[in-house]
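Asker: Fold the following and give me the result.
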Amino acid sequence: MRQVVLDTETTGLEVRQGHRLVEIACVELIERRLTGRHYQTYLNPDRAIDEGARLVTGIEDEFLLDKPRFADVVDDFLAFIDGAELVIHNASFDIGFLDAELARLDNGAGRISDRCTVLDTLAMARERYPGQRNSLDALCKRLGVDNSRRDLHGGLIDAQLLADVYLAMTTGQGAFELGFEGAVEQRDAVVVAPVVLRVRPRVLHASADELLRHEQRLDALDKSSADGQSVWRRQG
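Answerer: Below is the predicted model:
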């Protein structure tokens, strides 16, 4: 299975206000393994970057003046993603901007959904970790992914981090390159061969702050329970 982990940077938050892409970055996974292939480009958006976006990305207007426009790179970009499953954090945001850029071309390129399926890791994280922060930084911390290089948001760094987060979140669904070997997937069942550990598993312990917030969450659930004690407290 071929997947492309994708991230974009933009001039602002609202595509309906005419904001544009300033960076597209992708990394390739095949059978849940990073191949080393990637696609990355900066773009001249033909408009100014909002101050808030500039502070987040560190990208300046002057830096983009000599960069290609979306129309100049669209063929290479579409060739890279064509037929893949796109893995995106908060997919509606990135897909909205990509579809808007394709619509501006007026060349029959269609929409991203005409070429790819999309997996939204934000929706996945909200289902797995309800009531918790599920930003990329929060997920890196929760899953033990090193994000120390992420001083500013950059498309390629974020795509690489998201690939690590996605693999960590879904490691029970198949073979994870750095963890276990021997899992064989079949259409109707998963047959698992004897597990061989390559490295000692990392044990993550809750911090004092996390334990405090956990207790505060249980207190809130107790208050909403009819008998003053939530099912989580009784199970504990």
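Asker: all contacts plus neighbour counts: C-alpha atoms, from now on.
Answerer: Fine.
Asker: residues touching the residue most central in space within the chain, list them.
Answerer: Geometric centre of the chain, nearest residue: H89, 3.3 Å, by C-alpha atoms, centre = their mean. Each residue near H89 by C-alpha atoms under 8 Å, 6 or more residues apart in numbering is listed here: D7, D120, T121, L122, L136, L162.
Asker: here's the other one to compare against:
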Amino acid sequence: MKVIYFDTETTGLDCRDCQIIELAMITVIEGKIVDEYDRFIKVDGKLPPRITEITGITDQMLDDDGFDEAKIAEDLRQRLTPNTLMIAHNAQFDLSFVYSLLQRYYPDADEILSKMDWLDTLTVLKDRKKYPHKLIDGVKHYGIQEVNFHRAIDDTRALMDVTRAMINERPDLEEYINIFGFNPKFGVSGPIFPFIEYKKQYYNNFMVSSGNILPKK
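Answerer: Purely as a prediction, here's the structure:
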């Protein structure tokens, strides 16, 4: 089985008018890491100061080490083979930006992404621990060594460790594939993807029973 853990850093929150500035992917096949990918992406204009403050990524870093967006889209296209399991924390966000990126270069972006499977560890974490549910909260909850959060490759490594801890904790992770929970107060952010089932998800103060997880509601 091929699994890709991935994360993005972006110029803002809205995929319609913001861009990815860093994309990281760790590809695992049959339990072994076969590829680690981390690229800066050149963007139009200057970075918002707040983004540099959060991520530590500067305009100079993108100018010196960034790749053209078309090249990143090509790299993505090569890796997104059918039936690959894509894993992200708050996957709706990262999927939305990946979709917007691919759409600018490939007219069949919808078809490409529909042939993948998607797992959102945020949705899982909301069923397993009380609020809050950021990736750093999952890292602390499972006793994983902390990393330089808000840099895509470090977040991706932490994501992989959190996912493995979740697998060891309880064997129901597969039931969350292609199911994204969302806060009904705010609704689904970004595009609605037909290959994802969206379900209302409220906060829990404890790990829910195996018969009461979101996929079974």
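Asker: Now the contacts of H89 of the first structure in CSV, please, with extra columns for distance to I49 of the first structure.
Answerer: Shown next, in CSV, are these (distance: C-alpha to C-alpha, whole Å):
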residue, distance to I49 of the first structure
D7, 18
D120, 26
T121, 27
L122, 25
L136, 23
L162, 24
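Asker: residue contacts, the equivalent of K134 of the second structure over in the first structure?
Answerer: Using TM-score structural alignment, the partner of K134 of the second structure in the first structure is S135. Taking C-alpha under 8 Å, 6+ apart, we find S135 of the first structure in contact with L122.
Asker: returning to that earlier point: return the members of the contacts of H89 of the first structure classed as buried.
Answerer: D7, T121, L122, L136, L162 (16 or more other C-alpha atoms under 10 Å).
Asker: hang on, the earlier thing: and the contacts of H89 of the first structure, which is closest to R33 of the first structure?
Answerer: L162 (13.2 Å; C-alpha to C-alpha).
Asker: correct me, but the closest one touches A25?
Answerer: No - at 11.4 Å, L162 of the first structure and A25 do not qualify as touching, with contact defined as C-alpha atoms under 8 Å.
Asker: From A84 of the first structure, how far off is E28 of the first structure?
Answerer: 9 Å (C-alpha to C-alpha, to the nearest Å).
Asker: How about the secondary structure of the aligned partner of I57 of the second structure in the first structure?
Answerer: Structural correspondence for I57 of the second structure with respect to the first structure (TM-score structural alignment): I59. Following DSSP: H, G, I helix; E, B strand; the rest coil, the label given to I59 of the first structure is coil.
Asker: can you count the residues close to I59 of the first structure?
Answerer: The criterion is other C-alpha atoms under 10 Å. On that basis, I59 of the first structure has 21 neighbouring residues.
Asker: mind listing what's buried in the one helix or strand D209 of the first structure maps to?
Answerer: D209 of the first structure is part of helix 208-224, with elements assigned from DSSP states H and E. Buried residues in helix 208-224 of the first structure, counting neighbours by 16+ other C-alpha under 10 Å, are found at L218, L221, D222.
Asker: Mind putting these into CSV with distance to D114 of the first structure?
Answerer: Listed next are the buried residues of helix 208-224 of the first structure as CSV, based on distance: C-alpha to C-alpha, whole Å:
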residue, distance to D114 of the first structure
L218, 45
L221, 44
D222, 47
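Asker: about what we covered before: mind giving me the packing neighbours of the very next helix or strand once past the helix holding D209 of the first structure?
Answerer: Going down the chain from helix 208-224 of the first structure, the next helix or strand is helix 231-235, by DSSP H and E. If you count contacts as 3 or more C-alpha pairs under 8 Å, 6 or more residues apart in numbering; DSSP states H and E, helix 231-235 of the first structure packs onto helix 208-224.
Asker: Surely L29 of the first structure is in a strand?
Answerer: Yes - L29 of the first structure: assigned to a strand according to three-state DSSP.
Asker: which residues in the first structure form helices?
Answerer: 51-57, 61-64, 70-81, 91-105, 121-128, 136-143, 155-169, 208-224, 231-235 (DSSP state H).
Asker: Show me what the fifth one is packed up against.
Answerer: Using 3+ C-alpha pairs under 8 Å, 6+ apart as the contact criterion, the neighbours of helix 121-128 of the first structure among helices and strands are strand 85-88.
Asker: so how much does the strand it packs on differ from the second structure once superposed?
Answerer: Comparison of strand 85-88 of the first structure with the second structure after fitting gives an average deviation of 0.5 Å (mean C-alpha distance after the TM-score superposition for the first structure).
Asker: Please apply the same query to stretch 95-102 of the first structure.
Answerer: Using mean C-alpha distance after the TM-score superposition for the first structure, the mean distance for stretch 95-102 of the first structure is 1.1 Å.
Asker: circling back: and the two most separated of the buried ones among the contacts of H89 of the first structure?
Answerer: D7 and L122 (12.7 Å).
Asker: any residues in contact with both of those two?
Answerer: Joint contacts of D7 of the first structure and L122 (C-alpha under 8 Å, 6+ apart) are I88, H89.
Asker: quick revisit: looking at E28 and A84 of the first structure, which one has more neighbours?
Answerer: E28 (25 against 19).
Asker: wait, isn't the more buried one in contact with D82?
Answerer: No - between E28 of the first structure and D82 there is no contact under C-alpha under 8 Å: 11.8 Å.
Asker: returning to what we had before: can the buried ones among the contacts of H89 of the first structure go into CSV with extra columns for distance to V73 of the first structure?
Answerer: What follows is these, written out as CSV (distance: C-alpha to C-alpha, whole Å):
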residue, distance to V73 of the first structure
D7, 16
T121, 26
L122, 28
L136, 27
L162, 23
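Asker: so how much does stretch 118-127 of the first structure differ from the second structure once superposed?
Answerer: Once fitted to the second structure, stretch 118-127 of the first structure is off its aligned match by 0.7 Å on average (mean C-alpha distance after the TM-score superposition for the first structure).
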